[in-house]
Every structure is written in structure tokens, then in C-alpha cells.
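Engineer: Provide a 3D model corresponding to the input given below.
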Amino acid sequence: MSGHSKFANIKHKKEKNDAAKGKIFTKLGKELAVAVKEGGSADPANNSRLRDVIAKAKANNMPNDTIERNIKKADGDANAANYEHITYEGYGPGGTAIIVETLTDNKNRTASNVKNAFTKGSGSVGTPGCVSFMFDKKGQIIIDKEEYEGDGDELMMLALDAGAEDFEEQEDSYEIVTAPEEFGQVRIALEEQGIPMAAAEVTMIPQTYVKLTDAKDIAGIQKTMDLLEDDDDVQDVYHNWEMEA
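Structural biologist: Take a look at the predicted model:
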């Protein structure tokens, strides 16, 4: 399994322009609101889901005051829209597998937009479960070596002692993998040591990766990714395309 592509994908997301960052913050704001509503508390100490979304927001460089403002707004707005979680699965070019997680208040609009994104990239939406078996649901924390100057072995021991399942060193990053239920405590252990995290979330990790060599296939899956990332209803996209760094 190639680990290189995971950090390449995260860098790709982080290097977006300011307009795209604004869109990411909007999506995170929606996720914070849903976490407050479904978790029953605006206090992260009493809402583990909210704690995890806050960690994800911080990893995406969302300012603390923006996070707090979104939480307060969600807590005080009884008339906030009811969002529904819907997951789509399908195939991109070259046999790539794609999972799309959405939060929507209009299922027909979202279904149409997701289908359009797949079609324009020469892919197709499949039935529920058609590709999710190719992924493992895991907590994933990625630390950029440019942001962390500490010792790799010490970091590994800290993570494993806190309950991590696996630790992998890459050329430009460290990756920590946890069971979903252990993610929070491992993340907190790193936070308490002031360790910067380039990514910190429960995610879907591919069991194997697909490398695309045909320029048309690469253009197609990139088209699908761009359309999905631009869709306000789409929260997360997981895929097994091995992106180049």
C-alpha cells in the first residue's frame, strides 16, 4: 500500500486558493452545526463528535474564533435546516473507487449533482456498498515533517501508547492510524504535546490504490473530484486513486 498518495491528496486540498478555502470553511461550519444538534451539546467536553469535528476544522486551518462562532450559532438556532447524511458510491476511470459523503436538505438536488460529477468524469454512480468494502474506516492523523521537528521514534511511541494501531513514516510525513473509537484519545494525546497535525479525522482508507497512467483517465477523475469539491452538499470524498505528489 502506498502511503505517499495520502499526503499528496491532503497537500492538494490545502493548496487551494482563498475562495476554495472559504468553501471548505462553509462545509466545516455545516458539520459543526450538525455535530452540535445530533450530539445534543455545544460543549465539546460533553460531545465527542463535536470534538472530532473541531479537530478536523483546526487541521484545515479554520480560526478558533470562527469555530466558536459556528458552534454558538448552531446552539442558538432552533430553526436551523435539518441536514440528512447520504453516502454515494461509484466508479471513476480506470476502475478507481469513489465514496462521496454528503449533508443535504434536498436529496434530489444532491443526487443529480453527484451523478453529474461522476458522468462528466467518465465514471458512474453504483449501488450502496459497491466500493465501500475496498476501504477501512479508520482514524487518521497526518503530521507534516516540515511542521514537526521532533523525533520520529518518540512520536511513534507517544501514538502507540495512546492507543494507535499503526504508525508509518513517509518521505515527507508521519501517518498515525487508529480504530475509529480510539481516534479521540490519540488525537488528544498529540494535542497535549503541542504536535501540529496536517490532518486529523475519521476517514475511509483504501486497502489498495489504483495508479492511473492514461491522461484521459487522469483528467476524468480530476474533473469528478473538482465538481464534487465545488458542491456545497458534499462534505467528504474518498477514493483509491494514487495521486502523484
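
Engineer: can we go C-alpha only for contacts and neighbour counts from here?
Structural biologist: Noted.

Engineer: got the buried residues for the longest helix along the chain?
Structural biologist: Using DSSP state H, we find that the single longest helix of the chain is helix 18-39. The neighbour-count check on helix 18-39 (16 or more other CA atoms under 10 Å) flags 21, 24-25, 27-37, 39 as buried.

Engineer: for Pro128, helix, strand, or coil?
Structural biologist: coil (DSSP: H, G, I helix; E, B strand; the rest coil).

Engineer: which is the next helix or strand following the strand ranked longest in the chain?
Structural biologist: Ranked by number of residues, the top strand in the chain under DSSP state E is strand 135-144. Tracing the chain past strand 135-144, the next element assigned as helix or strand by DSSP states H and E is helix 152-162.

Engineer: Let's compare: structure for the following, please.
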Amino acid sequence: MSGHSKWATIKRKKGAIDAKRGKIFTKLGRELMVAVKEGGPDPDSNSKLRDVIAKAKANNMPNDTIQRSIKKASGEGSTNEYFEMVYEGYGPSGIAVIVETLTDNKNRTAGDLRHFFDKNGGNLGQNGCVSFMFDRKGVLVVEKGDGIDEDALMMDALEAGADDFNVEDDCYEILTAPESFSAVREALEKSGYSFVQAEINYIPQTTTVLEDPESVKKMEKLIDMLEENDDVQNVYHTWEMPEDSEE
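Structural biologist: Just a heads-up that it's a prediction; the model follows:
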């Protein structure tokens, strides 16, 4: 399997940690708010909102919590304005890092991220400095289980317009072009499939193993600091995480 498949599986497992669930729900609520403000509260006419709802459900966000977030975002009392910002930089030993944020204060977010990179042996770079090392892909992950026929899922995915189909130890990974993501996801949902991951990601074209224990420690610390920051939605990188970091 290519590096991005392993990476996507690791990301899915890390995202399932119960201790982080409250923070994940807060960040998903912010994404729902932005989607509603951009295209309205009706998912039937707002494809971005449909995609965020699917992402929220894949992260086990309760439906009533999703609906409360949508209602709050569409109410007159919702005055927060969030900006979608993408930052690029280098971690220790030149590991490429992309950070997606939703922020109501660009200066605060940029300052925090610069501090995190500097403190852990990296540096925040200019837009475009590392994004060429990644492919932008829709990622749909279906958990293996009773009633899931691998060949049928693969055919359904490819017929719906998916680019690639990967088999992992415990799941199936479907990759799409960003512009095809919504159509493929909705077609598979109509066929009865559910997802443990459903989002558009930056997938590294190649990954790098860090041999130096100090660099590994700094990279782990950088990722932790970024993910703990309230403004950060997603962190992508070219580091091939060691096996014992999967859980």
C-alpha cells in the first residue's frame, strides 16, 4: 500500500480517541457554522453543508448536536465570523506540514502557529512552499464488517466516479477528486454504506521516516500543539509515523 493509505488509517484511528471528542465536536460545530453562513441552513441546497454533516456523522457527532449547530448558525444571534486559512511550513528535519484553520483572529492564529513551529525545530513558510508535495483528494473510509462485500463496494465506488480503491487491514479506503467527492459520497450513502471518515484531505505523495529520537519527539510535540489549538481544524504532514503511534 502507498504511504497515503497508511497515513489515512492512522489519522482515522487518532481521530477516534474519546478524550478528544469534545474538542472535535467543537471544531466540527465551527465548520457547520461556516457552511451555513456561506450557503444557508438547508443541506438539500447547500452541498458544502451536506459534506460537513457527513464528516460530523463519521466522527460520531450526534444528530441533535448537528442540528443545534445548524440552527445556532442560522439564527440572528450568531455574530462570529470565521475565516478559513491554510498555513504551510516545515517540521523538524524538513517534514512538510499543512495546517487548516478556522479563525476569528488571523493575527492570533498566525502568531500561535509560528510559535509552535519555532519551538519544535521547524518554521512556518509561505503559501505554496509545501503544498506541491501533497495531492488534494476526497477520502471515504468504510469499516470492514458483516455484510460489506469488497468487490461490490469497489464496483459501486468506481461506478460512482471514485479514482481509487484501497484495502487496509480493517477498512476500505475510497479516493476521489475533490470535485467528485460529494457525488461519490452521496451515491454510496444511497447504496447503504456508512463511513468512519468522510472529508477532503491533503494526502502526501511521499512520506519520510525520522530516525533521530529527538526529531521524533519534536514532531510529536508539534502535532499535539497544533491539534490542541482551538483555531486548528486539520493537520497534514509527510512524516511516516511509527507503528506504536497508531493508537
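
Engineer: How alike are these chains, TM-score-wise?
Structural biologist: Overlay of the two chains. TM-score (TM-score structural alignment, normalised by the length of the first structure): 0.94; 241 aligned residues with a CA RMSD of 1.4 Å.

Engineer: before we move on, back to that, looking at the buried residues of helix 18-39 of the first structure, spot the one nearest Glu229 of the first structure.
Structural biologist: Ile24 (8.6 Å; CA to CA).

Engineer: and the closest one, what pairs with it in the second structure?
Structural biologist: Using TM-score structural alignment, the equivalent of Ile24 of the first structure in the second structure is Ile24.

Engineer: if I look at Gly123 of the first structure, how far off is Asp217 of the first structure?
Structural biologist: 10 Å (CA to CA, to the nearest Å).

Engineer: So for the two, which residues contact both of them?
Structural biologist: Common contacts of Gly123 of the first structure and Asp217 (CA atoms under 8 Å, 6 or more residues apart in numbering): Pro93.

Engineer: More neighbours: which of these two?
Structural biologist: Neighbour count, other CA atoms under 10 Å: between Gly123 of the first structure and Asp217, Gly123 has more, with 24 against 19.

Engineer: give me every residue that touches that one.
Structural biologist: By CA under 8 Å, 6+ apart, the neighbours of Gly123 of the first structure are 90-93, 220-221.

Engineer: Which residue, neighbours along the chain excluded, lies closest to it?
Structural biologist: Gly92 (4.2 Å; CA to CA, 6 or more residues apart in numbering).

Engineer: show me where the second structure has helices.
Structural biologist: 3-15, 21-39, 47-58, 63-74, 106-119, 150-160, 181-190, 213-228.

Engineer: In a markdown table: those, plus distance to Asn127 of the second structure.
Structural biologist: Output for the helices of the second structure, formatted as a markdown table (distance: least, CA to CA, whole Å):
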| stretch | distance to Asn127 of the second structure |
| --- | --- |
| helix 3-15 | 22 |
| helix 21-39 | 22 |
| helix 47-58 | 24 |
| helix 63-74 | 30 |
| helix 106-119 | 13 |
| helix 150-160 | 33 |
| helix 181-190 | 24 |
| helix 213-228 | 18 |
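
Engineer: rewinding a little: near the residue nearest to Gly123 of the first structure, how many other residues are there?
Structural biologist: Gly92 of the first structure - counted by other CA under 10 Å - has 25 other residues nearby.

Engineer: pretty sure it contacts Lys120?
Structural biologist: No - between Gly92 of the first structure and Lys120 there is no contact under CA atoms under 8 Å: 10.1 Å.

Engineer: Show me whatever sits in contact with both of those two.
Structural biologist: Common neighbours of Gly92 of the first structure and Lys120 (CA under 8 Å, 6+ apart) are 220, 224.

Engineer: what's the spacing between the residue in the second structure sticking out farthest from the centre and Leu49 of the second structure?
Structural biologist: For the second structure, the largest distance from the centre (CA atoms, centre = their mean) belongs to Glu76, which lies 29.4 Å off. Computed as CA to CA, the Glu76 of the second structure to Leu49 of the second structure distance reads 19 Å.
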